[in-house]
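Undergrad: got a sequence here, can you build the structure:
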Amino acid sequence: MNWWCFTRLQFFHIHCKIVFLNYIELRLEFNSISPFLDVLKQELADIGFDSFMDNENGFSAFISNKLLDENLVLDLLNNYDDFILSKIFEEHPYQNWNKKWESEFQPVVINENCVIRASFHGSFDCKYEVIIDPEMSFGTGHHETTRLIALYLLDNKLTSKKVLDFGAGTGVLSILAEKLGASKVVGVEVDPLAVSNAVNNASVNNCQKITFIEGSGEDIPNMAYDLVLANINKNTIADHWVSLIKVTHDKSTLVLSGFYNEDIPYLENLSSRNGLIPLYSNSENNWAVLVLKYN
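TA: Modelled structure (predicted):
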């Protein structure tokens, strides 16, 4: 995931006051690399970090400035003080994003039928080409969870289906859903910048059946969706579970991602209370996708 790069960076040691801009990177270096790193990543994901990038001596975690609670992060990292060599925050100013990601962002081949690329890349000879210019929104297909859901969509019929994309980001999955034949797609996203970006991306892809809405679970338009996509994290799925279930019907399919393999039992238990059973699961680098249907 080498697209997390920017032109001008300011470095902030963890005890300095952070000036919040659009995205904050937390860079962690450890004195040893061990399995507990996956646990820490999950704990960071649970408090709002939505993307991770490994490096030789640790990893970087990324979070929207809107979601960052500095004290909560510090309290969590205190549990790992024996292993952490350095803790650094980096600011990623919005205006510095585009120049660098254009030089770093490579097309993503989902499979032989689908490629996700930027508008400045050359065209690919494939059945489904999704054009994404991400600006400050995450969701280019580089992340494992986006690819896992995209692969599921490509293997299943979406013709005439009504699709909800909860946590739409750049709109990449919404756009793919329309290209695969969905009759109506609603993308819900809490970040207004991401919504604006998603609208632009849908226009570039000549999409006519997608509506993007700024909001959260309570803002989901009240209709019965055939397919519900939620590429967020375990806690956010749980927090908005009632809202997601409310807009399904007895033939609906739910496709959940944004969490790790070890979270699957929790989500299976949560969904079983509503009569949902696991239909399919897959994983990549411990990131998981879980597909559910009504029993």
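
Undergrad: contacts, neighbours, all on C-alpha from now
TA: OK.

Undergrad: quick one: the strands in the stretch 51-200 of the chain?
TA: Using DSSP state E, counting those that start in this stretch, the strands assigned to the stretch 51-200 of the chain run over residues 51-55, 58-64, 84-92, 108-111, 114-117, 128-131, 162-166, 184-189.

Undergrad: how about this one, so we can line them up?
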Amino acid sequence: MDYLELKITCREEFREILIAELSEIGYDSFLETEEGFDTYSEIDSFDREAFDEIIHRYQEAAAISLKENRVQKTNWNEEWEKNYDPIAVDDLVYVRASFHPSQEGFQHEIVINPKMSFGTGHHATTFQMLRLQGRIDHKGKRVLDVGSGTGILAIMAHLLGADEVQAFDIDDWCVDNGNENFALNSLPIQMGLGTIRSVQPKGPFDIILANINKNVLLDELEIYASLLKEGGYLLLSGFYTEDIQDLTDHCKSLDLDLLSQESKDNWAALVMKKS
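TA: Just a heads-up that it's a prediction; the model follows:
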């Protein structure tokens, strides 16, 4: 399967906004660059009309320019090796690719070869989710990672001592990549393929992780609540700080109380607890 590579140049302050907008119409593979970002879509599923509408809407304000290329899926690994740098989340975890050396001074280390999956720790939402996970006791817990992407949050849960971790994603490429990353980090599970409704994970869970986007979260919050133990934790991200009220209002109706919230680069992350 060939991919359409879109190299987008834009003003710095619009980069995260454009990534969020494109993620809403099905894009889940982004590579940030000095000038903007690159995004990828399967040729057969590329929604030209929706893409053009977003670009037109922000064209002038964000000073957008773009280049299109047709690339093979197998070329993605080389692109990551050129552009992917390790990241550190405080002293909690060091996230690196297999071609980077280990680094001392961290409680944990995660090896991620991201390929065409989203969720390497570089994005503010993933970074915050990892940090919040480090503040919650995972030992002996059952954990569900919704929309797992590269599997990075599921791997973090395993490293923090979770007794059982389940993960799934709607993209078969993410599932393949996630399973490779699970093997790299000695996580003995297989990622499922599908939505939460089709996968039908069996609760209850002590911790649910959902780093997706606002619309999906609002649509699925009732399911998360039904799968969560009383006193269990729900960690949410993938939305802007201005969306916090909408999410917390919906959570309140499901007996999910806000324990803490954080933001980074205008992206929000919440910790909810089931009362």
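
Undergrad: and the TM-score between them?
TA: Scored against TM-score structural alignment, normalised by the length of the second structure, the superposed chains reach a TM-score of 0.87; 270 aligned residues with a CA RMSD of 2.5 Å.

Undergrad: thinking again about what came up before, quick one: closest of the strands of the stretch 51-200 of the first structure to residue 204 of the first structure.
TA: Smallest distance to residue 204 of the first structure across the strands of the stretch 51-200 of the first structure (CA to CA): 7.0 Å, for strand 128-131.

Undergrad: coming back round to it: out of the strands of the stretch 51-200 of the first structure, nearest to residue 238 of the first structure?
TA: Distance to residue 238 of the first structure, taken as CA to CA, is lowest for strand 162-166 among the strands of the stretch 51-200 of the first structure, at 12.9 Å.

Undergrad: against the centre of the second structure, work out the most remote residue.
TA: Distance from the C-alpha centroid of the second structure, by CA atoms, centre = their mean, peaks at residue 60 (28.9 Å).

Undergrad: quick one: it and residue 12 of the second structure, what's the gap?
TA: Distance, residue 60 of the second structure to residue 12 of the second structure, by CA to CA, to the nearest Å: 14 Å.

Undergrad: do the same with residue 239 of the second structure
TA: 18 Å.

Undergrad: which parts of the stretch 1-150 of the second structure are helices?
TA: 15-24, 48-62, 76-83, 124-133 (DSSP state H, counting those that start in this stretch).

Undergrad: give me the range in the first structure that stretch 211-225 of the second structure lines up against.
TA: Across the first structure, the stretch matching stretch 211-225 of the second structure (TM-score structural alignment) is residues 231-245.

Undergrad: list the buried ones in that stretch?
TA: Residues of stretch 231-245 of the first structure classed as buried: 231, 232, 233, 234, 235, 236, 237, 243, 244, 245 (neighbour count, 16 or more other CA atoms under 10 Å).

Undergrad: and the two most separated of the residues you listed?
TA: The most distant members of those, if one measures by CA to CA, are 233 and 245, lying 16.4 Å apart.

Undergrad: how far does the longest strand anywhere in the second structure sit from the chain's center?
TA: Counting by DSSP state E, the longest strand found in the second structure is strand 228-240. When C-alpha coordinates are averaged (CA atoms, centre = their mean, to the nearest Å), strand 228-240 of the second structure and its chain have centres 14 Å apart.

Undergrad: which bit of the first structure covers whichever helix or strand comes after it?
TA: Per DSSP states H and E, the first helix or strand lying C-terminal to strand 228-240 of the second structure is helix 244-252. With TM-score structural alignment applied, helix 244-252 of the second structure matches the range 264-272 in the first structure.

Undergrad: what of stretch 177-187 of the second structure?
TA: The aligned range for stretch 177-187 of the second structure in the first structure is 197-207, by TM-score structural alignment.

Undergrad: gap between the residue farthest from the centre of the second structure and residue 14 of the second structure?
TA: Residue 60 of the second structure is 11 Å from residue 14 of the second structure, by CA to CA.
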